[in-house]
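Enquirer: okay, here's the prediction I keep looking at, along with the sequence it came from:
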Amino acid sequence: MSMSLSRRTVLGGLAALGAARPGWSAEARWSELSDRAAEFSQIRSMIVSRGGTPLVERVFAGPSLDTPVNVKSVSKTIVSALAGVALDRGELPALDATLGDVAPRLIPNGADPRVREITVENLLSMQAGLERTSGGNYGGWIASSNWVSDALSRDFVADPGGRMLYSTGSTHVLGAVLSEVSGLSLLEQARQRLGAPLNIQIPPWTRDPQGRYMGGNQMALSPRGMIRFGQLYARDGTWDGEQVIGADYVVQSHRPRTRSPWSGLGYGLGWFLGQEAGADFALARGYGGQVICVAPSLDLVVAITSDPNQPARSQGYFGELMTLLRDAMQIAASA
């Protein structure tokens, strides 16, 4: 048994023992969960909120809870939200709209004819079928002269709508599509359509060689901004009485289309999906251990930031975070 696995097992066992211990209040259980989080060397902050009320707010290292930090691939979930807004506004006609329908100008000369048939939904669910630009291919992709063309010029390694191929290039293409149909940069969309209604700060981030803001990585949100974004989904897309994202799109986002070959979690439209304590949950996940966890039926939202320069693998630190999140759902379910 590895040291990491052994540590997770011990910590999870202690949490389960604490949750079942007679006389322990919910407040004591949340405090114990927070103390366990403090044991993780990579963690930077954690907020736990139920019904909009913060139960845990801690900075373990790094900036304040109101300072935007790099949330890495949580950006993919934010771009998914912007796709939902574009659908509500009629800028995108439907999830099954194809690249050939909505953004033919983005398709490079010489691309496989099947590229035209890739749908918005395929891009959102990581089922475009094209060779990935993430993992070992990431450096070459961002070194290319045109990130959209490079992503769409790759070979098909699966049929569109088939197996999950997690790829930042797919979300970057989607971001370019959203700019085409809306006439707004991804930064303008994020600020006007999410930042303004949620009252959260969204600073500029990385651009590609054509000046497009990167879809799928390097965006920044504060931990409190992450919580607000998660609460938006827990509240069926509404905030302060305003329907920011259509309720149907929220439901669609949390319907599994495929499954991650690494974590085993389901995947919807920009969200990893699972179940715990009889409740469905959705995760926005970024490299290093950036996480927004939403369990709508428990009215629970958790935001975690971590060192963005260290890996967080399913059999390592991310596995530890999953144990922590599942224990949070157990506490919420029993409170």
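Expert: Right, received. Where do you want to start?
Enquirer: contacts and neighbour counts: CA atoms only from here.
Expert: Fine.
Enquirer: so which elements touch whichever strand or helix holds residue 280?
Expert: Using DSSP states H and E, residue 280 sits in strand 279-286. Helices and strands touching strand 279-286, by 3 or more CA pairs under 8 Å, 6 or more residues apart in numbering; DSSP states H and E, are helix 74-88, strand 272-276, strand 290-295.
Enquirer: packing partners for the last one?
Expert: This means strand 290-295. When contacts are defined as 3+ CA pairs under 8 Å, 6+ apart, strand 290-295 packs onto strand 69-72, helix 74-88, helix 223-234, strand 279-286, strand 300-306.
Enquirer: how about a markdown table for those, with distance to residue 324 and mean neighbour count added?
Expert: What follows is the helices and strands packed on strand 290-295, written out as a markdown table (distance: least, CA to CA, whole Å; neighbours: other CA atoms under 10 Å):
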| stretch | distance to residue 324 | mean neighbour count |
| --- | --- | --- |
| strand 69-72 | 19 | 24 |
| helix 74-88 | 19 | 24 |
| helix 223-234 | 17 | 25 |
| strand 279-286 | 13 | 22 |
| strand 300-306 | 10 | 27 |
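Enquirer: could I get the ones you listed as JSON lines with distance to residue 9?
Expert: Listed next are the helices and strands packed on strand 290-295 as JSON lines, based on distance: least, CA to CA, whole Å:
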{"stretch": "strand 69-72", "distance to residue 9": "27"}
{"stretch": "helix 74-88", "distance to residue 9": "27"}
{"stretch": "helix 223-234", "distance to residue 9": "27"}
{"stretch": "strand 279-286", "distance to residue 9": "22"}
{"stretch": "strand 300-306", "distance to residue 9": "20"}
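Enquirer: here comes the other one, which I'd like you to weigh against the first:
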Amino acid sequence: MTDDLLADFVRADGEQSLGTYGIHVHRQGRPPIEHRFRSDDRVNLYSVSKTFTAVAIGIAESEGRLTIEDRLVDHFPELRAADGFEKVTLRHLLTMTSGSGHLWFADRRVDAADLLHEFVAEPLVAEPGTRFAYTGSGFYALGRVIARVTGANVRDYLLPRLFRPLDLHNPAWHTCPLGFPFAESDLFLRTAELARFTRLILQSGEWEGKQLIPADFVSRMATDRVDMKEGDAHTDGYGLGIWLEPGGHLRMHGAYGQIALIDASRRAAITVTAHNDNETAQLTALHDLVLARLS
């Protein structure tokens, strides 16, 4: 259903060419509000996928398969790592502070025989933990860790633990030439499906009476934060696979306007899929015309 809450956002979408596909608003204890600009087809979530991979790490940690303080090289002793890379932990990968100079995203062709080998061999440009650098390489490596410690790739690992309980039926997740999901991007879901995952984070990992994600890990996603040298009005740091905003809001954010905002103080979550080249305008409209008006 659509109500007056979204009227100004819908108008702004047309006036500013925000390219929104759909918006879904969840408020605890109230019926959901949504508006469709087109059919609710599955779309590439781009970097929102990183949060799913982070959650997989949290679940695997709760099962005793790893800890986020593990060194990456301890899971792959066969790799020839660059000097200093032996200090890189899974926490560094989750917060994108590995110090690696390797820059890669899933829209780039993979020419290396093994992208993980290439990442680990890349010289460090900073001491691990001291420099935030946005890249997909670390999250791809985290996906490989899941495969190493569980025997299942990150998509298949999440199927019984997350996707099926949320009724996210058989989602596609594009893979590298070796068959491993990109993990940092290229998971495909509908707006309404992503909205269920967004609500799950709002609810500290609980869904219909079952704890799908450890509550303490959901909390640590926001509290294990790193500062950024360059931010914007809506960004106050980065946590474990999720953006942090002023006021304590959390944000999942993928290219071309895939955005999920979580406001624990209002017990509300806003989920959007889109395709636009002005994500700043879209994010501002979501904050000013939707989030700020929630009671």
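Expert: Structure received. On a predicted model such as this, the values are computed, not experimentally measured, just so you know.
Enquirer: run through who's touching the strand holding residue 280 of structure 1.
Expert: Contacts to strand 279-286 of structure 1, defined as CA atoms under 8 Å, 6 or more residues apart in numbering, come from residues 71-77, 254, 270-275, 290-298.
Enquirer: ok, back up a step: to residue 226 of structure 1, which of the helices and strands packed on strand 279-286 of structure 1 lies closest?
Expert: Comparison of these against residue 226 of structure 1 by CA to CA identifies strand 290-295 as nearest, at 6.5 Å.
Enquirer: what sits against the counterpart of residue 246 of structure 1 in structure 2?
Expert: In structure 2, the residue matched to residue 246 of structure 1 (TM-score structural alignment) is residue 214. Residue 214 of structure 2 makes contact with 58-59, 62, 204-205 under the criterion CA under 8 Å, 6+ apart.
Enquirer: what's the farthest-apart pair in the residues you listed?
Expert: Farthest pair in these (CA to CA) is 62 and 204. Separation: 14.5 Å.
Enquirer: now do the contacts for residue 219 of structure 1.
Expert: The neighbours of residue 219 of structure 1, taking CA under 8 Å, 6+ apart as the test, are 70-72, 74-75, 202-206.
Enquirer: under the alignment, what does it map to in structure 2?
Expert: Correspondence of residue 219 of structure 1 to structure 2, assessed by TM-score structural alignment: residue 187.
Enquirer: just residue 172 of structure 1 next, same as before
Expert: Alignment note: residue 172 of structure 1 maps to residue 140 in structure 2; criterion TM-score structural alignment.
Enquirer: before we move on, what SS does that match have?
Expert: helix (DSSP: H, G, I helix; E, B strand; the rest coil).
Enquirer: didn't it look like it was pressed against residue 179?
Expert: No - checked against CA atoms under 8 Å, the pair residue 140 of structure 2 and residue 179 is beyond contact range at 11.9 Å.
Enquirer: for structure 1, what spans make up the helices?
Expert: Ranges of helices within structure 1 are 3-20, 26-37, 74-88, 99-102, 120-124, 138-142, 147-152, 168-182, 186-190, 196-198, 223-234, 247-253, 317-334, based on DSSP state H.
Enquirer: residues making contact with the shortest one?
Expert: It stands for helix 196-198 of structure 1. Residues outside helix 196-198 of structure 1 that contact it (CA under 8 Å, 6+ apart) are 225, 228-229, 239, 242, 244.
Enquirer: looking at the helices and strands packed on strand 279-286 of structure 1, which is nearest to residue 58 of structure 1?
Expert: strand 290-295 (14.7 Å).
Enquirer: once aligned, what mean separation remains between that closest one and structure 2?
Expert: On superposition with structure 2, the mean distance recorded for strand 290-295 of structure 1 (mean CA distance after the TM-score superposition for structure 1) is 0.9 Å.
Enquirer: so where is that strand in structure 2?
Expert: Using TM-score structural alignment, strand 290-295 of structure 1 corresponds to residues 258-263 of structure 2.
Enquirer: ok, residue 131 of structure 1 to residue 218 of structure 1 distance?
Expert: Distance, residue 131 of structure 1 to residue 218 of structure 1, by CA to CA, to the nearest Å: 21 Å.
Enquirer: between those two, who's got more neighbours?
Expert: Neighbour count, other CA atoms under 10 Å: between residue 131 of structure 1 and residue 218, residue 218 has more, with 23 against 20.
Enquirer: quick one, what contacts the nearest residue to that one once chain neighbours are set aside?
Expert: Computed as CA to CA, 6 or more residues apart in numbering, the closest residue to residue 218 of structure 1 that is not its neighbour in sequence is residue 72, at 4.7 Å. Going by CA under 8 Å, 6+ apart, residue 72 of structure 1 touches 216-220, 286-287, 290, 308.
Enquirer: which of those residues are retained in structure 2?
Expert: Contacts conserved in structure 2 for the contacts of residue 72 of structure 1, using both residues aligned by TM-score structural alignment, their matches' CA atoms under 8 Å: 216-219, 286-287, 290.
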